[in-house]
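1. Sequence and computational prediction follow.
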Amino acid sequence: MNRLLSRTIRLSSVLSVCMLLTTGCWSRIEINDRAFVTSMYVDDAGNGQVRVSLGFPLPNRLVQGQSGGVSNDGNPYTHMTKEGKTIAEAIRKIQNDLSREINWGSNRIIVVSSQYAKQGMQPLMEYLGRLPHIQLKTYLFVAKEEAEKIPRMSAVFERFPSEVLREFARRRMTLNALFEI
């Protein structure tokens, strides 16, 4: 009987310690402190500069309790645009203007202008290769004109312009291209 009691106490103490260690991670960034990138637009800005626009959903404009509902306060998304000598510099400037930390885990769309693509995609591919959270199933589009104009289109059936592009790619209404990073 003593042996059974001793085993039960040891087992319950081991389980208690395991449960305490898996209760959560207090060193991670809260979801309220993140800005989730849903789309990235890259253009040649001239003079050796690159223009980068990032699309973000605005959680404060999404109506709670309704699936896909949008409040009347305006668009449920925003785009921030900055220029820099490199893509990393332009994104760093965007980060400086944000009160939240940029998170790449939700990005599924990258659009580059044909002018930028003609100069070479290697700087973009190298930057994306260094991002640890970039999705492997990110769609890459090349726009005839400036990529920055794409988010201005109205998303009638979708909540965000990036979802329109993602649906085109998902339905195979665009050309597929493979790039190795």
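-> Received the coordinates, thanks. Numbers count the residues shown, from 1 in each chain.
2. hey, let's count contacts and neighbours off CA atoms from now on
-> Fine.
3. Break down this structure into its helices, ranges please.
-> Taking DSSP state H as the test, the helices found in the chain are 2-21, 87-97, 114-119, 122-130, 161-170.
4. As TSV, those with mean neighbour count and distance to Asn72 would be great.
-> Compiled in TSV, those are given as follows (neighbours: other C-alpha atoms under 10 Å; distance: least, C-alpha to C-alpha, whole Å):
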stretch	mean neighbour count	distance to Asn72
helix 2-21	11	44
helix 87-97	17	25
helix 114-119	16	36
helix 122-130	13	35
helix 161-170	18	18
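5. Compare these and give me the one nearest Ile29.
-> For Ile29, the closest of those is helix 87-97, at 15.4 Å, according to C-alpha to C-alpha.
6. And the closest one, how far out from the chain middle?
-> 14 Å (C-alpha atoms, centre = their mean, to the nearest Å).
7. same for that helix, what does it pack against?
-> For helix 87-97, the elements it packs on are strand 49-57, strand 77-84, helix 122-130, judged by 3 or more C-alpha pairs under 8 Å, 6 or more residues apart in numbering; DSSP states H and E.
8. hold the first one in mind and look at this next one:
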Amino acid sequence: MRKFITPLIMVMIIPCLAGCWNRVEVNDIAIVTAIGLDRMENGDIRLSLQIGIPANLGPIGAGGGNKGGKGTFVISETGETIADAYRKLQEKIARRIFFSHSRVLIIGEKLARNGVSQIIDFFPRYKEPRMNSFIMFTKGQASELLRSKSKLENVSSEETRELNKLNVGLKVSIKGFWEMMLAEGINPTAPAVNLKYLEVKNKSESKTEHSPSEKTQSIVGAAVFKKDKLVGWMNEAETRGILWLRNTLEAGVITVNIPKKRGGGKISAKIISTKTDINPKFQGGQLTIEVNTRSEMIVVESTSKMNLTKTKMIEILQSKLEEDIRNKIQLALDKAQKQFHSDIFGFGRAVYQTYPKVWNRKYKKRWDEEFPKLNVTIKPKVEVKRIGLTIETK
């Protein structure tokens, strides 16, 4: 009897393994490479999608794709919600919209200032968009950035993604931004992106107008939030302070001016490693924050006559580098405390981790009032590891 049961079971199982009943062919989908969100004048949301053109998305070069054609096109639609706009978009494109390859989410300023919690809610709920996609904000319209032409890649969003990976500024995913919105003791921040001219011109050259094709996407600072609403922007220098305070600085160059009596000129040092610790303390019953940063650097350029082979001169250089770090951190701190009243550095989270009972009893419900008057001490420490090849300047 058992000899007949086994073949019977196999006959019943084989049809179930014949294929994927819900498979979707590549030729039937429109692959989204980037998403843009803007707020219209009537309050509706504009959903813009950068869609890849399969025939033009091969490698650049001989035998590859993109034979003189664009790699993508942009399509948009409006709606009361993202889902509503998405439904309308699907009605005017012949393939099923496929979000899983989206690399970047860009949100315009007007929409961000009205709050983004309900907007971003779409992404963890809908199954396709990647939560590890980079999120960025722009002072203009997100759709304009999606329409910008790529220079090195077939797809401009790929250039944006690679720019984020280079750690030239803040690097925040949709998931990371979502977690900051939900967490206690920290407010969200994300990269600010805009279009900038590829070339910088002198005043005498500026009479010649740039063409739109001469612009490229560039990270220009940071967007600062209080809860889920955009409250302002920080420039590149201030953003460096955010990176120091959040212990996310991975690379960079610091250039300092050397006093004339020490040799004059400028010296540039490259950061090879850095670590920041945020230590909450109580002094005289008052909460204070001590920020300790430790960095290792190497000299990469010098126009100074300073003799870096002498220990005393190295100590002076280290002191100048520490002063620059302190100033950058103070710039970001002052703006966050005095202008935005937003703890984007996670000081509150550090207080909770160190003094959980005190946080829950005293600070949890009133951190927005406590943060602006918080006393913060900044203590940078720099060690110059190498000075490179030196040439005596007379």
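-> Structure's in. What do you need? Keep in mind that what you see is a predicted model, and the values were worked out from it rather than measured.
9. so can I have TSV of the helices and strands packed on helix 87-97 of structure 1 showing distance to Tyr41 of structure 1?
-> As requested, the helices and strands packed on helix 87-97 of structure 1 are exported to TSV (distance: least, C-alpha to C-alpha, whole Å):
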stretch	distance to Tyr41 of structure 1
strand 49-57	5
strand 77-84	9
helix 122-130	11
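10. I'd like to know which of these is closest to Thr138 of structure 1.
-> Checking the helices and strands packed on helix 87-97 of structure 1 against Thr138 of structure 1 by C-alpha to C-alpha gives helix 122-130 as the closest, at 10.5 Å.
11. Show me what that closest one packs onto, helices and strands only.
-> Helix 122-130 of structure 1 packs on helix 87-97, going by 3+ C-alpha pairs under 8 Å, 6+ apart.
12. The helix it packs on maps to which residues in structure 2?
-> Aligned by TM-score structural alignment, helix 87-97 of structure 1 corresponds to residues 82-92 of structure 2.
13. next one: stretch 159-174 of structure 1
-> Going by TM-score structural alignment: stretch 159-174 of structure 1 matches residues 154-169.
14. For Asp43 of structure 1, which of the helices of structure 1 is the nearest?
-> Going by C-alpha to C-alpha, the one of the helices of structure 1 nearest Asp43 of structure 1 is helix 114-119, 5.6 Å.
15. corresponding residues in structure 2 for stretch 127-137 of structure 1?
-> Using TM-score structural alignment, the residues of structure 2 aligned to stretch 127-137 of structure 1 are 122-132.
16. ok, and what's touching that stretch?
-> Here stretch 122-132 of structure 2 makes contact (C-alpha atoms under 8 Å, 6 or more residues apart in numbering) with 82-83, 98-103, 173-175.
17. coming back round to it: redo the helices of structure 1 as TSV? Include distance to Gly46 of structure 1.
-> As requested, those are exported to TSV (distance: least, C-alpha to C-alpha, whole Å):
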stretch	distance to Gly46 of structure 1
helix 2-21	53
helix 87-97	14
helix 114-119	10
helix 122-130	16
helix 161-170	25
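18. what's the closest of those helices to Asn32 of structure 1?
-> helix 87-97 (15.5 Å).
19. Show me how far stretch 51-59 of structure 1 is from its chain's centre.
-> The answer for stretch 51-59 of structure 1 is 9 Å, by C-alpha atoms, centre = their mean.
20. so that stretch aligns onto which residues of structure 2?
-> Mapped onto structure 2 using TM-score structural alignment, stretch 51-59 of structure 1 spans residues 46-54.
21. Identify all contacting residues around that stretch.
-> So stretch 46-54 of structure 2 is contacted by 30-40, 70-79, 82, 85-86, 142-143, 146-147, 155 (C-alpha under 8 Å, 6+ apart).
22. Whichever of those end up buried, select them in ChimeraX.
-> Burial among those is assessed by 16 or more other C-alpha atoms under 10 Å; the matching ChimeraX selection reads:
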select :30,31,32,33,34,35,36,37,38,39,70,71,72,74,75,76,77,78,79,82,85,86,142,143,146,147,155
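23. Most neighbours among the contacts of stretch 122-132 of structure 2, which one is it?
-> Ser102 (24 neighbours; other C-alpha atoms under 10 Å).
24. Show me what that residue lines up with in structure 1.
-> Match for Ser102 of structure 2 (TM-score structural alignment): Asn107.
25. Nearest to Thr23 of structure 1 among the helices and strands packed on helix 87-97 of structure 1 would be which one?
-> Using C-alpha to C-alpha, those put strand 49-57 closest to Thr23 of structure 1, at 29.4 Å.
26. how big's the offset between the closest one and structure 2?
-> By mean C-alpha distance after the TM-score superposition for structure 1, the fitted strand 49-57 of structure 1 averages 0.9 Å away from its aligned residues in structure 2.
27. Gly221 of structure 2: helix or strand, and which one exactly?
-> For Gly221 of structure 2, the host element (DSSP states H and E) is strand 215-226.
28. That strand aligns to what range in structure 1?
-> Going by TM-score structural alignment: strand 215-226 of structure 2 matches no residues.
29. which other residues reach the match of stretch 159-174 of structure 1?
-> Identification of contacts with stretch 154-169 of structure 2 by C-alpha under 8 Å, 6+ apart yields 33-34, 52, 56-57, 59-60, 66, 70-72, 103-104, 134, 146, 148-150, 152-153, 170-171, 191, 217-219, 221, 236, 239-240, 243, 249-252.
30. For Ile289 of structure 2, give me its contacts.
-> 278-281, 347, 374-377.
31. what do you get if the cut-off is 6 Å, keeping everything else the same?
-> 279-280, 376 (C-alpha atoms under 6 Å, 6 or more residues apart in numbering).
32. Hmm, Ala35 and the match of Ser102 of structure 2 touching each other?
-> No: counting by C-alpha atoms under 6 Å, Asn107 of structure 1 stays clear of Ala35, with 11.0 Å between them.
33. Please name the nearest non-neighbouring residue to the spatially most central residue of structure 2.
-> Nearest residue to the geometric centre of structure 2 (C-alpha atoms, centre = their mean): Lys171, 3.0 Å. Nearest residue to Lys171 of structure 2, sequence neighbours excluded (C-alpha to C-alpha, 6 or more residues apart in numbering): Asn164, at 5.8 Å.
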